[in-house]
Structures are given as C-alpha cells and as structure tokens.
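*Asks:* Structural data only, the sequence is not supplied:
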C-alpha cells in the first residue's frame, strides 16, 4: 500500500508537468514494391533528464507500444528494441532509454499492390517517460508511400537507419552456446551456462519481468569450459503485487558488445551444446595448408635438424651403392617415416579434441588452450627452458642423439624409415615460435581438413630429403657445418624467449597482474637451476661435485615451479571507494582496506605471508568486508584518503568499525597482527 501511495503521488505530480517528447515516424524507403519488406523507425526525442523504457522496464513502468492500421494483406513485425542501459530504480534495476532512442519495425506490403498505387498506413504509438515522476504520452502517424516495381531507398535516411541498426544487440556467434537451469537451494536462482566467454560479461538485462539483471544481485563465475551467470528471480513488483513466474529466459548479454540471447527453457539440469568443428571453404583452407607446409620447411633449419639433411642423403647414397633409383626409394621411405610420425601425433591430438567435444562441450584449439592457466604455465616453462638450452646455458640430449645414431645406422629401408621418425621427434618441439597461428586454425577443423593440414606440415618437413634423394648432387651445395651453427643456435633462442615472454603476459591476464611477481621470481630460480646444471654437472667434474650440482638444480627447479603455479581463486577483495566503504559502515558492517600497488614489494610480501586460512576464517566469522585500494596508477581519491589517515606511503592497511576510530596497522603484516586486529571487532 505504501508503494501504491508513492506511485500515485508521482503520477499526480506529473499531471502538472509541461514536458513532452517529440515523436517521429520515418520510412527507410522513398518507394516500396509489392510483397517486399521495408523498415519504419519510431524516433522519440526525450526532454533532458527524462527517459522511456525497454520492453522489460524492470518495474511497473510501461514500454512503447504501436498499434497499426494497415492495408489488407499487409503485416507489421515486432518492435526491434535497441540496447537499453540499466539504472537504479525504486524496486531494483530499471532498463531505460535516455536521449533519442529509435525503434525499428519491418512492414511487409501485400502482393496485390500494383506499381503506381499508393500504400497508406496509420500508427498509434504510446509510451511512458519518467524522471522523478512519470507521464504517459502518445502520438498518431500517417505515412503514404508510392508503389513501384522495385523498392527505392531514401538516401536522406540511409545513415540514420544504419546508426539505428547498430544500436540493436547483435546475434551471438555460432561458437557461443548457452543453456539455462534452476539453481540455489530454494530454486530461486537461474544459472545461465555459456561456452567460455571472453571478455567476462559485465551485465545481463533480461526480457522477462520475473528475472533480475546481473547487476541486481547476480554473479559471474567460471567452471571448466563454461562461463556461468547466476541471476535471481523477482517475486513481487513495485506495488507489492506478485509477479507471475515463467520458465524461459532471454535478454541482452554485455561482454565486448551487446548480444541478443534468444529465448530458452529453464531446465533442471541443462548444458550448452558442444561446438562442432565447422568445415571452411577451399579459399580459406589453402592459406592454412600453405602455412603448415612452410612451417614444416622451416623446421629443417633448426640446428638439431639442419646438419642431418646432407649426412642423411649421403647415407642414402652409400646404402644404395649410388644407384639413383634406390636412392630415391630411400628418400621416399624416409618421408614415409615422417608422414607416419605426424599421423600418430595428429591422431592423438584429434582423439583428445573429440573427447573434449564429447565430455566438456567445447571444441579445443590453440586459443582455447591458452585460456587455461595450467596449460599456459607449462608452455611458458617449456619455451623458457628450451631457450636457455639453445642459448648454451646447459646441454641435454646426448642420450637421444645416441639413440638416433643407432636407429640411423640400421641398414636398409628400416633405417631410413626410423630416421624419418627421429627427424619428426627432434623437429616438432621447435614448432611453437613458427606454427602457432597455423596450428590454431588447423586444430579447429573437421577430420578431413584437420589431417590434411598436418599432412601438409609433414610434407614440408620431408620435402628437402625428397628433393636431395632425387637429386643427390645438390648435397654439395649445402652450407658446411661449422662455428656459424652455434651462433645460429644461440640466435634462435631469442625467438623462444620472446614466445615465453608472450605466454607470461597471457598468464598474468589469467591469474591477475598482482600475482605476476611470483612467476617472475620462479623463472629466475629455474634459470639459476639451468646455470648450475650446465656449469657443474659436467663429465670431467668429480662425482661429488656433480651430485651437489644435481641437488641444487632440483631444489631451485622445484622452488621455481612452486612459485610460478597459479594462485587459488580469490574473491576476497572488492574494489575500494569511499562511497562503498561508507555504505558498508552505515549497514553496520566492519571494513578492512588494503591500500596497495603492483610495484609495492612490501605489499606483495604482506599478501603472501599475512593472509593465512586461519586469518581469513576469523575475518569471515567477524563478517568483515575486504576492500582493495589499488594505487598502481595515480589515484587522487586514494591520495586524499591516505592524507586523512596521516600516511603518505603504502602499504597502508586500516580497519574501519561503525562508530569507531580507524585502526591503522604497521606496514609489515603478520598473521598474528591481523588476528589481534580482527578480534577487536565485536
């Protein structure tokens, strides 16, 4: 009843308001054709600070409606709603249009029209505008358009209608699949489960009045290959009337752009449909095949592979008694070993992808792999260690070389086949700096195109051997192995370091930049381990020296890896603002604020040392809300707050209790300091 009185007061106040919107109905066409749709636009120009409403207003306010009077046989489509904004209303979020919103409607004239006729329609539009009060408005329109054999656009309206269409939420890409299910102990929440979204959604505006917006008590989380948006149900409206509940959900998803999510049924246990690989045209496939073939060729330039080419061809010549036909057969056998190895590798990769599609619901790919912090960390460490190896900080692989020599020394075609297998094993780990883009495209293809792409890469690796086996005299034209190979090897290490740097940047985006210091220190320890191994674990060193070197290498390596591991997900901290802190205090909630920065080493040490499970459990018991004031970049609001607290440098940690003086902690924190601090909260 209280809400009803307030609402009626607002409406009665509005009767005296001398404000109104300017409404216009515009046609995109200067002339129309029989049975061919054209578009009209209802443009509303609102008074300053007034707004109208989306199809779901979020409350009891009324959205625009249009009643049509059309010639017999003509039809009008639904209103195409532009993207609204979410505004705090009297009973939660309202979804509004300020300024001059434009609503598009498609009209289809009847096929019975004839060129030279006139097509006349009338429309009656109603809408509501609100500020602190609400006013109902309406307008009548009549439009007459000539009929011709072909529709004619009105050039004066082209830009206007293009802008209006850009304001309408886009359809989601086929890769974005989603399902809806009930959630929560009382089934009062709705869980929208999307295939992984990047960037993370910032808002979801529902079309249904019984669902609240994401910003109205909802939350976003991730689970495996899914992004989960949890929305709350809305049970009563502004007037305390019950809202009829439904079992479908649709709306507008805000991520990098606004997307129109179609209506779907809310099931008890729904999952998004898997994203099946989609075949691409020959025009798009050929560049991928070319990139994979070129990448295979480039692998032959790796220091571990290049010297083998000439020696292997001479081995063909010796085994075949310099018979050109036999030499060519050995070359083909070698290429067959390469192709067979790639078939095994790509077959394993294809099986893994099929399992991911069947069990996880989302296709895998190079880009998708880089959404997993564990995968990115392993790739970072691999590229970094391989770079240290190629730079000469340490050497490994003598045993593998011996095995390769034994295989290559086998007589006959079996030796050539195993040499092809060995060349693949040695060369493929070097693919990351050169083949990332091509592999990323190839891995998302259906079976035939998938295996064709990896077959092209295998052919690229085998081509030099095939050419030299058919034309063995070309061996004399190859550069002789020498000191230049070591320089080339060290130069190639910088490509691996660049790849490791890129992956570290990706890793920081996944774990949060505030946690990047630990992986950097971890890589430093791993580099120290590699240096120790390469410097002291040498054949001419004593057994005791080599043992100590191996122990130090193991300790540094393990410590480095542990430091680099992804941190546990942390939803403890909320962004600080003075308004947010005061809001919590007014509700009787104690607030703990950490004024910190990414460049503040003491701040980072505090985070690692002080916030133990016991401390966080105590804070939860005391219902303390943690806020973080990030001073990584200059922030006048934080500077002002620090001055108010009598501090000028960070870290500054302060406990605020309702009605009490702030308690500022020492700069260096320990678990004991925080436990004593939090125990001062009743």
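*Replies:* Sure thing, it's come through. Bear in mind the structure is a predicted one, so any value in this text is a computation, not a measurement. Numbers count the residues shown, from 1 in each chain.
*Asks:* Only C-alpha atoms from now on, for both contacts and neighbour counts.
*Replies:* Fine.
*Asks:* Just the buried residues of the longest helix seen in the chain, please?
*Replies:* Among the elements of the chain assigned as helix by DSSP state H, the one spanning the most residues is helix 324-359. Judged by neighbour count (16 or more other Cα atoms under 10 Å), helix 324-359 contains these buried residues: 324, 326-343, 346-347, 350, 353-354, 356-357.
*Asks:* Could you do stretch 42-51 as well?
*Replies:* Residues of stretch 42-51 classed as buried by neighbour count (16+ other Cα under 10 Å): 42, 43, 44, 45, 46, 47, 50, 51.
*Asks:* Let me have the residues you listed in TSV, adding secondary structure as columns.
*Replies:* Conversion of those to TSV gives the following (DSSP: H, G, I helix; E, B strand; the rest coil):
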residue	secondary structure
42	strand
43	strand
44	strand
45	strand
46	coil
47	coil
50	coil
51	strand
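*Asks:* now, among the residues you listed, which is nearest to residue 143?
*Replies:* When these are ranked by distance to residue 143 (Cα to Cα), residue 42 comes first, at 12.1 Å.
*Asks:* Next, work out how far apart the closest residue to residue 335 other than its chain neighbours and residue 420 are.
*Replies:* Beyond its immediate neighbours in the sequence, the residue positioned closest to residue 335 (Cα to Cα, 6 or more residues apart in numbering) is residue 462, lying 5.2 Å away. Relative to residue 420, residue 462 is positioned 8 Å away (criterion: Cα to Cα, to the nearest Å).
*Asks:* what's the answer for residue 277, then?
*Replies:* In this structure, residue 277 and residue 420 are 31 Å apart, going by Cα to Cα.
*Asks:* So for those two, which sits in the more crowded spot?
*Replies:* Comparing residue 277 with residue 420 by neighbour count (other Cα atoms under 10 Å), the higher total belongs to residue 420, at 28 against 19.
*Asks:* Contacts only, for that one.
*Replies:* For residue 420, the residues meeting the contact criterion (Cα atoms under 8 Å, 6 or more residues apart in numbering) are 333, 334, 335, 336, 337, 338, 341, 462.
*Asks:* Got another one to weigh against that:
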C-alpha cells in the first residue's frame, strides 16, 4: 500500500503554495516528531491542523510472555514482548528510516542470566510523512528475545525477569512516546516446561520471522560514497524480483529509497547509498558493518516459503584500488615529479648539488662517459631508496585490517593518526622556520661519502640524498602522496618513481652537461628565506589537522591541545637555542632535559582524552521540571567554552567512578551552554542568585536545588551524590 501524500487533496493554489514552502514545512513537522508527546491522559498530543488528539485513546497494549512455564539451569528459553497498536497507529523497526525511535528493552536479570538481541520481525516499508522511507510495524507485532540462565542455577528457586521497554507510535502528523515495565516469575526445575497457552503465539512469530541465512555468503566493500553488498544465496535459494534490503542502521538507504540491486553470476550486488544527514540535517554516524533484512513479495526458498532473510553483521572491507585513467593519473605523476624537483631547493640539499657533480667530474678524469655513469648511479640510488620507502608504505596499506584504510581521507578518521600527523607537521614547520635544525648531521655525512671513490659511492650518495630530503618533503607532496597511496600497485609505484626522478633529474642533467654547474645560483640567504616561507605551508596543514582533531575529541577538550602544542614549541625553542656546538656539555645536558620535560608535557596534553562515561542532554527548564515530576534527580552544568574554570571542573570531576555512581543513582545530566548568549540561561542563573559561571546545580525531587562550590573534583562529586541523592529501590549502599 502506498501512502497518499498529505497535500494530494489540496486545491491547486494551496498545493502550489505548500510545494514552495515544503522545505520549511518538513522542518516544522520534523521538530514535532523530535519532541513527541508522552502518551499520558493528562498531556495533549501535537499534530497537523485537524489531527485527532490522542488524549489517552492512542495507548498501546503491551505484554511480556514466556514460551516456557518453568526453566532449567543452563537451558536458554524465549520470551516475547507483544505490542497491540491502536487503530491507525504503528511503531518502528530498530532503524525507522527517519528520526522516529524503534523499540528498546532494558533488562534487569538475576545474577548470571543474559539476554540476547531483539529478534525483529520483518517490517513494512512505505514512504513516510517527510518523504523518507519508513520501516514500521502495525497490528500486533511480536518481538522475541532469548534468555540464557547460568548452569549453576539452583533448583526449586524462582527467577524474576524484569524488563523496561520504550517505543514510539505514530500516525499521520503526530507521534507519542510510550513505555512499560514487566515482570516474569519463572520457577526453576529439572527441565523446562513449555507453556501450551503461548505455543500458538511463538509458532506464528517464528513462521513469519526472517530466517537465518544458513549457507548464504555476504561480502561488503566500500565503493566511494556507496557500500557494495554482495549476496550469494544458499543452494536452492534465489533472490526474487522486487527484493528490498532493509538496513539495521540509518547510514544506509534501502533499495526502495534509491539503492540498486543487480545480478552478477550466482550473486546479487546491492549498491547501497550512504546517508550522511537525516531529514533535519543532523549528521548520521557511519557504521563499520552492514546488517539488516532482505524482504520480497515472493519466497526466497520454495520449500520454506520464507519471504524475509536476516543479513548478519558484515564488516565493510576496503575495496580493491581501481586504476585511474591516463588523464586522471598524469596530474598525480606531475605533482609527484614537481615535488621531487622542488626538494632540490631545500638548504639541506641544494648546496651539495654542485659539489656532487664536481666530484663526479674529478673521479672520472674528465671522461664524459664516466661522468654520465656516475650520474646514472646516483639516480639509481635515489630510485632504489624511494622504491624501498614506497614498498614499506604499500606493505602497511596491504596489512590494514578489514574496515581500515590507509588513504589520505580514511586515515583522518582515526584521532591517533590525526594527532601524529598534526604533531609531525607542526614540529617540521618549527624546524623549517629555524627554531632548530633537522638533517644537519646527514648533510655532513654526505660530505664524507663524497670522498668515497667509484660508482658505488655515487649510488650510496643517491640513497643519502633521499634520506636528507625526507624531512623537507611534507609541504609539497602531501596531496599527491595522499592520492597516490590509494592507487593500485603499478600506478602506486609509478607515482613514487616520478617523485624520485624529480629529485634525481638535476643531478642527471648536470652529469651530462657539467658546465651547467656554473649557471647554478649561488647558495645564500635566499635559500633560508625560501625554507622559512615553506614552513607556513606546514603550519597551515597543522592548523587543518587541529580542526579535524577538535571535531573528533570535542571542542571542550581542544584547549588542552593548544597548551600542548605551546609546550612542544617551547621544547623546540630550548633545543634549538641551547643544544648547539658552541654550548658547554652542561648547557647541552640541561637543554636536553628541559626539552624532554616540555615535549612530554605537550604530548600528554595533546593525547586523545578518554571518552566521557556521562551523556549530557541539552538543558531546558521544562526538561528539568519533567524529570523531577518523574522522580528523577537532575544535575545541571551551566558552562561555556570560554570559561576556563568550567573546563577544569570537567577534567577533574567526572571520572568513570563518578559517572557510574551517578548512573546507579539515576541522576540525569544536563548541560546549559552559554558560549553564545542565551536569555533562558541568564534568567535561570538570576533565579539561582548567580551572575557568573561556573554554576553546577543538583536537583533532587521534593527538595531545594543544591548549588555546588565553584571549583570541585571527583571526591567532592562522590560525596555530594552519595549524601544527597537517595538510593534507588533495591540498591545497596557501597
């Protein structure tokens, strides 16, 4: 059944007006769905004009039943939550297809018991209210869950199974949040006894449930903006026409929402489009595996008659590198070649070019063929060294596990990788600007190798030239290397060969025409200026990586990184200022010690922080009142990015033990962020008798708000929560 559009019955002028303002109306409707009305008699529901008020009539029926009357130690058994939807209303699959919320169950089980995942029925599919796909359940769906008791379960005891469930039901124009609490008391006996009164319910649920894909093969790979899911059915099974894939996570689109499927041999390839934002432009987290349900109107297997097949979680692997066309490859080769040429202008390379060529001439006794032979040997040395370096890089790329990428874009998804790259660019930038020197000793070694006789000396000089040039490579080769690293093997090594030829070309040309050495500009101050100018490219790259890193670790943690980079800059300055040949051994020793102290402090500050165990909701006065009415304690942090004391409190006050204590006592944490002006927050601070932040407030139902001291740590928080927040029912004090 295809749902009619909500504007299909409007008169043409009104319909045209609605079409013009459709994006705004989508946002309006989405906001209504984000803030659904609780399904309670005393609260009225929201909806489109003319929508029926729920007023209690929309409340679902929910029952938790067990397939067995009694249970046995170590023997799994199945329970089921059955929802009865009001007429015209429906609930949702774990991935609703939009912003609606599917069923969630939290279990409170006896010690040693475990609960499996929800065994989802196959949902129905149709176009939702906001023109997105909707995966939903109507009527009376049954959600089965397998419970496993421990093998040491005592006979003749009673196991109490408790569950708290939340779900959302919707109809055109309105959504309601619903919840239920359930308890099953099951006696423990020698063997489990089936409850005959529930047999029909469970048999019907299993008959219509998606079957496990025994014998089926699944493979998922990245394909640019899409994910390719290759499905090979088991023997005797096939994919009928009109098959759809219902993803279990919202970052993938179903076939009916724009993804495609085609047959390739005995397999079917689903090209699943990635969804990066939902209907209100909120970013969607991208998953690392593909899971869901294949559904079709005709059966996959004539014997079983099944119309739905479970797709197990399949890791999204790296797709084989695709070769570029000649037109696309040439700019990359050109960029690598030009980058290699520019490396010759670096102060650690350029001054020795003429010396190398004159050395070739002296060793060859003016024999042109021998001079050229030395130039070729030097070039081969450069090529071999680049092939070794690129081979190591290629091996690292090949060794990356499933779901990992080494390419420039994918590597930036890992905060540790971003941190290392950022520090590398920053430190190299400081070196190129002149705070300290990298490569000076290697240049000296080049002078010693210059005296080495024979073609082998020229070969090893080529290797050394690559080593000396490496610290200078980052400003010019980052983009080209980032692209080349994703190429297939032949094009990959061709790109790095082009870079090696760029570095070696001046030596090769000058060995063929030694008199051109006289035309080279003399080394001088211009080279130092050029090097310093190039440092700003590195600082810009470090700044970009800092921006990426801040997005990964959270803006509230970025201040530490800024202080850490400052400490590392101080370490570089101390090292460059005092660890020099003219300083005494004592001064050098002190310089090294101070450098290590500041560098270690900087590294510690810049490291990715541990992920907070607390989830902070956005504050509103209405939300505080709502939670208090439900009997839940609330902790509110009035904060801002520019408040240094606020950030210090966050670092010190909420370690894992505090977070666990707050969760155990049922404390809901809210954040009132006044980084930008917010009249509601200012008004609330005034009511609390405060004008400046930080302000942290603990609300306990039935009591006056408790305002904490301005600066506090973990011990203070543990004492506050333990003393002021009462124990939950059944909880024992530590």
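*Replies:* Good, I have the coordinates. As the structure is a prediction and not an experimental result, all values here were calculated from the model.
*Asks:* of the contacts of residue 420 of the first structure, closest to residue 160 of the first structure?
*Replies:* When these are compared for distance to residue 160 of the first structure, the smallest value, 58.1 Å, is given by residue 462; criterion: Cα to Cα.
*Asks:* so who does the closest one touch?
*Replies:* Residues in contact with residue 462 of the first structure (Cα under 8 Å, 6+ apart) are 296, 297, 334, 335, 338, 420.
*Asks:* How about residue 676 of the second structure?
*Replies:* residue 640.
*Asks:* Map residue 635 of the second structure across to the first structure for me.
*Replies:* Aligned by TM-score structural alignment, residue 635 of the second structure pairs with residue 592 of the first structure.
*Asks:* Likewise for residue 552 of the second structure?
*Replies:* Under the pairing rule here (TM-score structural alignment), the equivalent of residue 552 of the second structure within the first structure is residue 510.
*Asks:* Is that match within a helix or a strand, and which one?
*Replies:* Under the assignment given by DSSP states H and E, the secondary-structure element containing residue 510 of the first structure is helix 483-511.
*Asks:* average distance between the helix or strand following that helix and the second structure?
*Replies:* For helix 483-511 of the first structure, the following helix or strand on the C-terminal side (DSSP H and E) is helix 517-536. For helix 517-536 of the first structure, the mean distance from the matching residues in the second structure following superposition reads 1.3 Å, by mean Cα distance after the TM-score superposition for the first structure.
*Asks:* what's the closest residue to residue 320 of the second structure other than its chain neighbours in contact with, if anything?
*Replies:* Closest residue to residue 320 of the second structure in three dimensions, ignoring its sequence neighbours and counting by Cα to Cα, 6+ apart: residue 488, at 7.7 Å. Residue 488 of the second structure makes contact with 320, 321, 322, 323, according to Cα under 8 Å, 6+ apart.
*Asks:* hmm, back to that, now the match of residue 635 of the second structure, what's its secondary structure?
*Replies:* Remark: residue 592 of the first structure carries the secondary structure label strand [criterion: three-state DSSP].
*Asks:* Just give me the neighbour total for the nearest residue to it once chain neighbours are set aside.
*Replies:* On the basis of Cα to Cα, 6+ apart, the spatially nearest residue to residue 592 of the first structure that is not a chain neighbour turns out to be residue 655, at 4.5 Å. Residue 655 of the first structure is flanked by 23 other residues according to other Cα under 10 Å.
*Asks:* Residue 655 of the first structure maps to what in the second structure?
*Replies:* When the structures are aligned by TM-score structural alignment, the residue of the second structure matched to residue 655 of the first structure is residue 698.
*Asks:* what about the residue of the first structure positioned farthest from its centre, helix or strand, and which?
*Replies:* Largest separation from the mean C-alpha position in the first structure: residue 321, at 58.8 Å (Cα atoms, centre = their mean). For residue 321 of the first structure, there is no enclosing helix or strand under DSSP H and E.
*Asks:* And it? What does it align with in the second structure?
*Replies:* Under the alignment defined by TM-score structural alignment, residue 321 of the first structure is paired with residue 365 of the second structure.
*Asks:* Could you check how far that match is from residue 514 of the second structure?
*Replies:* The separation that residue 365 of the second structure has from residue 514 of the second structure, given Cα to Cα, amounts to 13 Å.
*Asks:* now residue 358 of the second structure
*Replies:* For residue 358 of the second structure, the distance to residue 514 of the second structure (Cα to Cα) stands at 8 Å.
*Asks:* same check, this time on residue 640 of the second structure
*Replies:* With distances defined as Cα to Cα, the gap from residue 640 of the second structure to residue 514 of the second structure amounts to 66 Å.
*Asks:* do residue 496 of the second structure as well
*Replies:* For residue 496 of the second structure relative to residue 514 of the second structure (Cα to Cα), the value is 27 Å.
*Asks:* So what does residue 463 of the first structure match up with in the second structure?
*Replies:* When the structures are aligned by TM-score structural alignment, the residue of the second structure matched to residue 463 of the first structure is residue 505.
*Asks:* Surely that match touches residue 341?
*Replies:* Yes - counting by Cα atoms under 8 Å, residue 505 of the second structure sits close enough to residue 341 to count as a contact (7.5 Å).
*Asks:* Show me what residue 124 of the first structure lines up with in the second structure.
*Replies:* In the second structure, no residue is paired with residue 124 of the first structure according to TM-score structural alignment.
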